[in-house]
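**Q** sequence and predicted model, in that order:
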Amino acid sequence: MLLYSKQKRNQNPKGNRFLVSINVLGSAGPIRFVVKEDETVANVMDCALRCYAREGRLPVLGSDINDFVLYSPYSAAEELKPWERIGSRGWRNFVLCKKKPESGTPSASSSRKASWSWRAWLNKSIGITNTIPSH
C-alpha cells in the first residue's frame, strides 16, 4: 500500500515537464530551461529567443520565430514543425538556426561587405591591426 501512495504522489496533474537544451548556431553554449511535454515547438522557440536576448548573448538574433528553424541533432535533415508538440519524439536536445533567405542568394558585393565587417569586428575586438609586414 505504501508503494501505491508514493507513485500516486509523484504524478504531476499538470503534465510532464522536462529540461530542454537548445544550441544556437554561432553562440557559445546551449540555453537550458524546463518545458511542458505538450508545449508547441513555436512556444519553445519563442522562449529560447527571449532567454537568449535576456542573457545578452552574441550574435544578436532578433525575436521573430518565423526567421528560425528548430532541428534535432539526431535528425538534422528534417526540421520540427511549429505546431508539433516538443515532447512528441522524445528528444531533449535541439539546434536553433536562422532560416535561409527565400529571395535567392544575395549579391557577391553584399556578402563580401558582410564578411569584411565581421572580420573587421573580430580583428578590432582581438586587437589585430591590418598592417602587413613588408619584406
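**A** Now that the structure is in, tell me what you want to look at. Numbering: from 1, shown residues only.

**Q** for the rest of this, base every contact and every neighbour count on C-alpha atoms.
**A** Fine.

**Q** mind checking which helix or strand residue 23 is in?
**A** strand 17-24 (DSSP states H and E).

**Q** pull the distance from the next helix-or-strand element following that strand to the chain's centre.
**A** Remark: after strand 17-24, the chain's next helix or strand is strand 31-36, criterion DSSP H and E. Centroid displacement of strand 31-36 relative to its chain, using C-alpha atoms, centre = their mean, to the nearest Å, is 12 Å.

**Q** could you list the buried residues of the longest helix along the chain?
**A** The longest helix of the chain (DSSP state H) is helix 108-126. Buried residues in helix 108-126, counting neighbours by 16 or more other C-alpha atoms under 10 Å, are absent.

**Q** OK, contacts around residue 92?
**A** 18-21 (C-alpha atoms under 8 Å, 6 or more residues apart in numbering).

**Q** most neighbours out of those, which is it?
**A** Sorting these by how many neighbours each has (other C-alpha atoms under 10 Å) puts residue 20 first, at 21 neighbours.

**Q** please name the residues that touch the spatially most central residue of the chain.
**A** By C-alpha atoms, centre = their mean, the chain has its centre lying nearest to residue 96, at 3.0 Å. Residues near residue 96 by C-alpha under 8 Å, 6+ apart: 22-25, 45, 68-71.

**Q** next one for the comparison:
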Amino acid sequence: MLLYKQKKNQPAKGGNRLLISITVLGSAGPIRFVVSEEEIVAAVIDTALKSYAREGRLPVLGSDLNNFLLYCSNAPSGALSPWDTIGSHGSRNFMLCKKPETEKVAADAARLSPTTIGRRGSGSWKSWLNKSLNMKVSTH
C-alpha cells in the first residue's frame, strides 16, 4: 500500500497563513504573529490586544476589541470592517488605533452647556463667571 504525502508547497486545510505586523499607535514597535487568510478582522484585533497585554507593553490599552480600529498601513482607505477577512486586503502591515471618544466629548459638552452651568453651584451665571476668573488669576 502506498501512502500519499502532501507536498510542501500546497496549502494546508485551513488555507494560507500570513505573518502580519500590527503597529499600535503610541507603542514602541509592531506586534507580529501568524494568522489564517480567512481570519476576520475582529479576531485579529482580539489576538493583537492579547499579545500586546501578554508582552506587558505600554501604554495599557485594555481588552475590549470594540474600542479599536484596524487600518491598512499602505492603503489610504478608512478603517477595516470587523467582518472582513484579513487576507482580502492584500496587506500584511496594519495599524491599530483606539476609536475616538465622540460620545464622551458630546456628553461633557451637554453637561457644561450654558443652561446647566447657571443651575449648578450658587445659582447665577455671574457668580460662576467670577469664580472662573478668580481661578485663573495667578499670584506669585
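**A** Thanks, I have the structure now. Keep in mind that this is a model prediction, so the values were computed, not measured.

**Q** what helices and strands are in contact with the longest helix of structure 1?
**A** Using 3 or more C-alpha pairs under 8 Å, 6 or more residues apart in numbering; DSSP states H and E as the contact test, no helix or strand touches helix 108-126 of structure 1.

**Q** by how many degrees do the host helix or strand of residue 71 of structure 2 and strand 17-24 diverge?
**A** Per DSSP H and E, residue 71 of structure 2 falls inside strand 68-72. Here the directions of strand 68-72 of structure 2 and strand 17-24 differ by 120 degrees (axes from the mean of the first three to the mean of the last three C-alpha atoms, to 10 degrees).

**Q** following strand 68-72 of structure 2, which helix or strand shows up next?
**A** strand 93-98.

**Q** chain center to that next one, what's the gap?
**A** 7 Å.

**Q** which parts of stretch 84-100 of structure 1 are buried?
**A** Neighbour counts over stretch 84-100 of structure 1 (16+ other C-alpha under 10 Å) mark 85-87, 93-97 as buried.

**Q** and the nearest residue to residue 60 of structure 1 once chain neighbours are set aside, what does it touch?
**A** Using C-alpha to C-alpha, 6 or more residues apart in numbering and skipping the chain neighbours, the partner closest in space to residue 60 of structure 1 is residue 53 (7.4 Å). Residues counted as contacts of residue 53 of structure 1 (C-alpha under 8 Å, 6+ apart) are 60-62.

**Q** now swap in residue 26 of structure 2 and tell me
**A** residue 59.

**Q** ok, now how distant is it from residue 5 of structure 2?
**A** Residue 26 of structure 2 sits at a distance of 47 Å from residue 5 of structure 2 (criterion: C-alpha to C-alpha, to the nearest Å).

**Q** in the helix ranked longest in structure 2, which residues are buried?
**A** Ranked by residue count, the top helix of structure 2 under DSSP H comes out as helix 41-54. Neighbour-count burial for helix 41-54 of structure 2, counted by 16+ other C-alpha under 10 Å, picks out 41-50, 52-53.

**Q** confirm that residue 127 of structure 2 sits in a helix.
**A** Yes: checked against DSSP: H, G, I helix; E, B strand; the rest coil, residue 127 of structure 2 lies within a helix.

**Q** count the residues that sit near it.
**A** 13.

**Q** quick one: map it onto structure 1.
**A** By TM-score structural alignment, residue 127 of structure 2 lines up with nothing in structure 1.

**Q** from residue 45 of structure 2, how far off is residue 127 of structure 2?
**A** In terms of C-alpha to C-alpha, residue 127 of structure 2 sits 49 Å off from residue 45 of structure 2.

**Q** ok, now residue 51 of structure 2?
**A** For residue 51 of structure 2, the distance to residue 45 of structure 2 - C-alpha to C-alpha - is 10 Å.
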